[in-house]
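> coords please:
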Amino acid sequence: MTRAGKGNLNVVEELYSQIPAFTDVFSEDTFYIFVVFFVLSTLMVAFILSKFITIKPVE
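Down below sits the predicted model:
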């Protein structure tokens, strides 16, 4: 591996070490709560946007 390649790998490893692991962010319960709120909010946003956006057929 070239010297620049090792330097790039070190940068990636440093950035990766700064990002918390999945288990550091979520427990099993908090993950399920997050998923429920994410799905409900996505449905709510889609419903609200559907009131303002109409798709017209191209003739």
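
> from here on, contacts and neighbour counts on C-alpha atoms
Will do.

> what residue is smack in the middle of the chain?
With distances taken as Cα atoms, centre = their mean, the chain has residue 38 as the residue nearest its mean C-alpha position (10.8 Å).

> one more sequence to fold, the one below, so I can look at both together:
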Amino acid sequence: MTKSSKGNLHVVEELYNQIPEFTDVFSEDTFYIFVICFVLSTILVAFILSRFITIKPVE
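Predicted coordinates:
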């Protein structure tokens, strides 16, 4: 490896170490709560947008 690629790898490793692990962010309960809220909000946004967006066929 060249010196610049080792430097790039060091930067990537430093950035990777700054990102928290999944288990640091979520417990099992909080993950399920997050998924339920995410799904419900996605359905709500899709429903609201469906009232304002009309798809017309191309002629």
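
> superposing both, give me the TM-score.
Here the superposed chains carry a TM-score of 0.98, computed using TM-score structural alignment, normalised by the length of structure 1; 59 aligned residues with a Cα RMSD of 0.4 Å.

> the strand or helix carrying the residue nearest to the centre of structure 1 vs structure 2, average offset?
In the assignment (DSSP states H and E), residue 38 of structure 1 maps to helix 28-52. Taken over the aligned residues, the distance from helix 28-52 of structure 1 to structure 2 averages 0.3 Å (mean Cα distance after the TM-score superposition for structure 1).

> list of residues touching that helix?
If you take Cα atoms under 8 Å, 6 or more residues apart in numbering as the criterion, helix 28-52 of structure 1 is touched by no other residue.

> rewinding a little: where's the residue nearest to the centre of structure 1 relative to residue 31 of structure 1, distance?
10 Å (Cα to Cα, to the nearest Å).

> same check, this time on residue 4 of structure 1
39 Å.

> more neighbours: which of those two?
It is residue 31, of residue 4 of structure 1 and residue 31, that has more neighbours when counted by other Cα atoms under 10 Å, with 13 against 9.
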